[in-house]
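K.L.:
Any chance you could fold what I've pasted below:
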Amino acid sequence: MTLPPTTLPPTILPQTILTDATDQLAALRAGTITPRQLMADTLDRIAATNPAVNAIVALRDRETLLAEAERAPAGPLQGLPMAVKDLADTAGIVTTYGSPAFRDHLPAADSPMVARLRRAGAVIIGKTNTPEFGLGSHSFNPVYGVTRNPYDPTRSAGGSSGGAGAALACRMVALADGSDMMGSLRNPAGWNNVFGFRPSYGLVAGGGPGDLFVPQLSTEGPMARSIRDLELLLAVQSEHDPRHPHSSGPYRPKAPGGPLRIGWLGDWGGAYAMEPGVLDLYEAALGTFTALGHSVTAIAPPFSAAALWEAWTTLRSWTIAGNLGPLLRQSPDMVKPDLRWEIERGLATTASDLRRASAIRSDWFRCTAGMAVDVLALPSAQLFAFDADWHWPHQIAGTAMDSYHRWMEVVVPASLTGLPALSVPAGFGVSGTPMGLQLIGHRGQDATVLNLGRDYEAATDWIAQTPAL
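P.N.:
The predicted structure is shown next:
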């Protein structure tokens, strides 16, 4: 296994930038660094590093940010610089959703999640790059271009939270929000050697009108370089929202319990094509859990992968058509082929299609609830970071991918039923780019999954393997 360079030059980076958000906030509270200095160090780091990866976009004026840092409101994130994913509305800051149709869009109000960040004292410095409307797990768009992998800038940083993952890996920010419909937190976390957590559906309340029952496919969540930072941001993101009936927050940590039963699913009995070398990484990662006292058992596929894919693609296309169908009618030239395909597929969905998809989802939910394991383990992606100039990989290990997102099928089991899923660093491939491992828990058992991740984090040092940028 080939590892990347392991040290970011200490002469270039102030110690504060090297630490996680918890330590940065502690330094601010202790007065060993001022909010203005932390902001200045952050902006200097972005200036030095961002041109190579293109993770931060719509960066705001330096003097404005320095002044805002000094008057940040009191709260758990007071004075911490953060860049928000460019799918979340930010009042007064350009929010493009990666689409040329919204190139100059200035929202009048923050999204509910962004409003929580601001109330907690975070200083919003700009946005993190994302694919157009978050579609696809490779962060490129016609507005800002491609986000590149910090460990190999010729490769993808993943997506749709690719900008967030790359910014964290490069120490441009210490905390990042993300969103996850089809692995959009988990894939870039794995490919950027950081942690990404998709919470149980409803823990982080969404916003806006619309159907609250059928979709339930996407959620916002935290990304960070430590589990304690994930919990720090999750506590803010999951503030209870009485306007959202599914809101189950706030997140509450709990003391670790006894050993957990982990079911390893690998390539789902051969259903998921895997690039050579991907599965080889997990022997050591799973051995770490065994050494920590947890039991790890390779289990047979508990459900039909084909049925899961059928349900997923039906519900996904139907949801996307409902959200973005008007854009296709109003600005057809502004719609990329993948989005057009999703919308047209969704518009063709029948009532019987939806009923069958919902029945499959329900059967899978019942299946997971009755499984004799506490956590399912799967790779966070089916191949290592691919060429940044590709739109998406058309084959894996000789198996053709029949859609722009088929190569991310491995994330569907958690997404389809809103299960909590944590991506933890699992090592590096022979090319030197990272890969992650998904730990998937039962609905509502978010703290159990994060406690398991904390055990793993303490027993490994992957986060210390930093990119040479």
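K.L.:
switch to C-alpha atoms for all contacts and neighbour counts from now on
P.N.:
Will do.
K.L.:
Off-centre distance for stretch 259-271?
P.N.:
Taking C-alpha atoms, centre = their mean, to the nearest Å, one finds the center of stretch 259-271 at 21 Å from the center of the full chain.
K.L.:
What is the end-to-end distance of it?
P.N.:
As for stretch 259-271, its first-to-last residue distance stands at 30 Å under the measure C-alpha to C-alpha, to the nearest Å.
K.L.:
That one: which residues count as buried?
P.N.:
Residues of stretch 259-271 classed as buried: L260, R261, I262, G263, W264, L265, G266, D267, W268 (neighbour count, 16 or more other C-alpha atoms under 10 Å).
K.L.:
another one to check against the first:
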Amino acid sequence: MELFENDALSLSSKINRGKLSAVELMDATLDRIDAVNDTVNAIVYLEDRDKLLAQAKAADASKQTGWLRGVPIAVKDLANVEGMPTTMGSPLFVDTIAPRDDLLVERMKAAGAIIIGKTNTPEFGLGSHTTNSVFGPTRNPYDQSKSAGGSSGGAATALAARMLSVADGSDMMGSLRNPAGWNNVYGMRPTWGAVPSEPTGDVFMHQLATSGPMARSPADLAALIDTMTSPDPRQPNSHFPGVATPMLALPVEKQRIAWLGDWGGAYPYEDGIAELSEAALKQMEDMGHHVEAVKAPFDAESLWESWITLRSFAVAGGAHPLYADPAKRAQLKATAQWEIERGISMTAMDLLTASMTRSDWFRRTLELFDNYDVLVLPSAQCWPFDVNLEYPTEIAGVTMDTYHRWMQVVVPASLIGLPVVNIPAGFGANGLPGGLQLIGPRSRGGRLLQLAHEWHTATDWPNKRPPDL
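P.N.:
Have a look, this model is predicted:
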């Protein structure tokens, strides 16, 4: 297990210095997957062992010194890896083999990564609980009767279970943040447009989802976000937020942190969520930062209505061709059908109203960031729930009126594409992990990573309390 306490930067450094071979690392990684993956079901496709060992041998013989040289990575099963299946957790795509790599995968391979397989995700990434009819649920490594979160639950669990040292994820509505919190690892939702998506279809309208890194250390987050970012001229909204990795070596300025609590009572929390968050913030105060409880800065229901309008519009835009075919529609999960139906019923004025609310909220955050450097909310409003439950229908006695209302706490950042670094915050009395969202101004993700790195140095929750598998 000692090898798997290393982060990806440490592993690649050992390989580049001749202290570890890529073949040794691959052998150990595949043995670890064999030992624990059946327990948690995080990796749902794995390449042939001999093929992967041959790629590792080639990495050892290569003169490349990329930071991911010889490091095994499994890619979230929403992205394409040439020659591997891309099921997206849907029975409609179980036989789909990707003809080429997505841009994100190209960039990781160029940095030296060896792609070993795919990590689990809910159908089309919809819902923050990683389960689907193709592969079943990914189980929380801290309690296999509980959810791993989602939609990047497979990636987060593979990290926590020491099957991977670093991973990719994606985030529309907390899909990097919720599973990171529930698996005691780090996840970063970058500023929207910093990580280019695939340059296909519409490239102007749907500014909600983004890919991002997940890891057991902020240093790996920074290294992987630097690999993922750089403008793509085929996408008009892509931009370069700056290089993050060198910032981690700089002194951390004392941060003005705004604790948004339960948003003036708008967000119900299960017992222990607020207490865990506030204990972590007290520790940040002890580190020299200024923490202030701030009243709700915007009407929560207006944000919610704007979000679910724009989200359904985006989901329908991507999935409507499947819905339009009655035979394929019958194979879509009910929540996907509901989301698509909402999206195709939207009027132009519905969308304009939602976008105006989004614009008002963006302007309001400019005022907030004049006075604070970081806004903080919990990763999720509840603890990991029963793995056999589709989604929580109530929190603290409050009924959840949609399949995703229980994740409302992630909406303020998602709606306007702000960068968020999710940090492990410790464990509740139930023994389950939770996290905090560190939210910053656009293109200031590097400063969030600085704060996360300082936090990691002080706490090191992923190594301090790994799962017992």
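K.L.:
Give me the subset of the buried residues of stretch 259-271 of the first structure lying in strands.
P.N.:
Using DSSP state E, R261, I262, G263, W264 are the members of those that sit in strands.
K.L.:
could you dump the residues you listed to CSV with distance to G398 of the first structure?
P.N.:
Written out in CSV, the entries for those read as follows (distance: C-alpha to C-alpha, whole Å):
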residue, distance to G398 of the first structure
R261, 34
I262, 30
G263, 28
W264, 24
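K.L.:
and which of those residues is nearest L28 of the first structure?
P.N.:
The shortest gap between L28 of the first structure and any of those belongs to I262, at 39.2 Å (C-alpha to C-alpha).
K.L.:
Aligned to that closest one, what sits in the second structure?
P.N.:
In the second structure, the position corresponding to I262 of the first structure is occupied by I257, as judged by TM-score structural alignment.
K.L.:
Please name the residues that touch that match.
P.N.:
Residues in contact with I257 of the second structure (C-alpha atoms under 8 Å, 6 or more residues apart in numbering) are H289, H290, V291, E292, Y372, D373, V374, L375, V376.
K.L.:
do the same with S111 of the first structure
P.N.:
A88, D89, T90, G207 are the contacts of S111 of the first structure under C-alpha under 8 Å, 6+ apart.
K.L.:
Could you rerun that using 6 Å?
P.N.:
When the contact criterion is C-alpha atoms under 6 Å, 6 or more residues apart in numbering, the partners of S111 of the first structure are D89.
K.L.:
Next: D333 of the first structure.
P.N.:
Residues touching D333 of the first structure, when contacts are defined by C-alpha under 6 Å, 6+ apart, are absent altogether.
K.L.:
Now which residue in the second structure aligns to it?
P.N.:
Under the alignment (TM-score structural alignment), D333 of the first structure pairs with A330 of the second structure.
K.L.:
cool, A48 of the first structure as well?
P.N.:
With TM-score structural alignment as the criterion, the equivalent of A48 of the first structure in the second structure is A35.
K.L.:
ok, now A26 of the first structure?
P.N.:
With TM-score structural alignment defining the correspondence, A26 of the first structure maps onto S13 in the second structure.
K.L.:
Now name the helix or strand holding its match.
P.N.:
Element membership for S13 of the second structure (DSSP states H and E) is helix 8-16.
K.L.:
average gap between that helix and the first structure?
P.N.:
When the first structure is overlaid, helix 8-16 of the second structure sits 0.8 Å from its aligned residues on average, using mean C-alpha distance after the TM-score superposition for the first structure.
K.L.:
Quick check: next helix or strand after that helix?
P.N.:
Counting by DSSP H and E, the next helix or strand C-terminal to helix 8-16 of the second structure is helix 22-40.
K.L.:
Give me the contacts around that next one.
P.N.:
The set of residues that contact helix 22-40 of the second structure without belonging to it, under C-alpha under 6 Å, 6+ apart, is L53, A56, K57, D60, G70, T138, R139, M163.
K.L.:
ok, and the closest non-adjacent residue to the match of A26 of the first structure?
P.N.:
Closest residue in space to S13 of the second structure, ignoring its immediate chain neighbours: W67 at 7.3 Å, by C-alpha to C-alpha, 6 or more residues apart in numbering.
K.L.:
The first structure: which residue goes with that neighbour?
P.N.:
When the first structure is aligned by TM-score structural alignment, the residue opposite W67 of the second structure is P76.
K.L.:
From P337 of the first structure, how far off is that match?
P.N.:
Using C-alpha to C-alpha, P76 of the first structure is found at 42 Å from P337 of the first structure.
K.L.:
quick one: the strands in the stretch 301-450 of the first structure?
P.N.:
Taking DSSP state E, counting those that start in this stretch, the strands of the stretch 301-450 of the first structure run over residues 375-379, 395-396, 399-400, 421-428, 434-440.
K.L.:
want to throw those into a markdown table with mean neighbour count and distance to S99 of the first structure?
P.N.:
Compiled in a markdown table, the strands of the stretch 301-450 of the first structure are given as follows (neighbours: other C-alpha atoms under 10 Å; distance: least, C-alpha to C-alpha, whole Å):
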| stretch | mean neighbour count | distance to S99 of the first structure |
| --- | --- | --- |
| strand 375-379 | 25 | 30 |
| strand 395-396 | 16 | 27 |
| strand 399-400 | 13 | 28 |
| strand 421-428 | 29 | 28 |
| strand 434-440 | 28 | 29 |
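K.L.:
Of all those, which one is nearest Y282 of the first structure?
P.N.:
If you check each of these against Y282 of the first structure by C-alpha to C-alpha, strand 421-428 wins as the nearest, at 6.8 Å.
K.L.:
Go ahead and name everything in contact with the closest one.
P.N.:
Here strand 421-428 of the first structure has contacts from 186, 190, 193, 195-198, 285, 434-440, using C-alpha under 6 Å, 6+ apart.
K.L.:
tell me which of those is nearest to Q395 of the first structure?
P.N.:
Proximity of the contacts of strand 421-428 of the first structure to Q395 of the first structure, judged by C-alpha to C-alpha, is greatest for M435, which lies at 18.4 Å.
K.L.:
mind checking what H244 of the first structure lines up with in the second structure?
P.N.:
Taking TM-score structural alignment for the superposition, H244 of the first structure sits opposite Q235 in the second structure.
K.L.:
Alright, that wraps it up for me.
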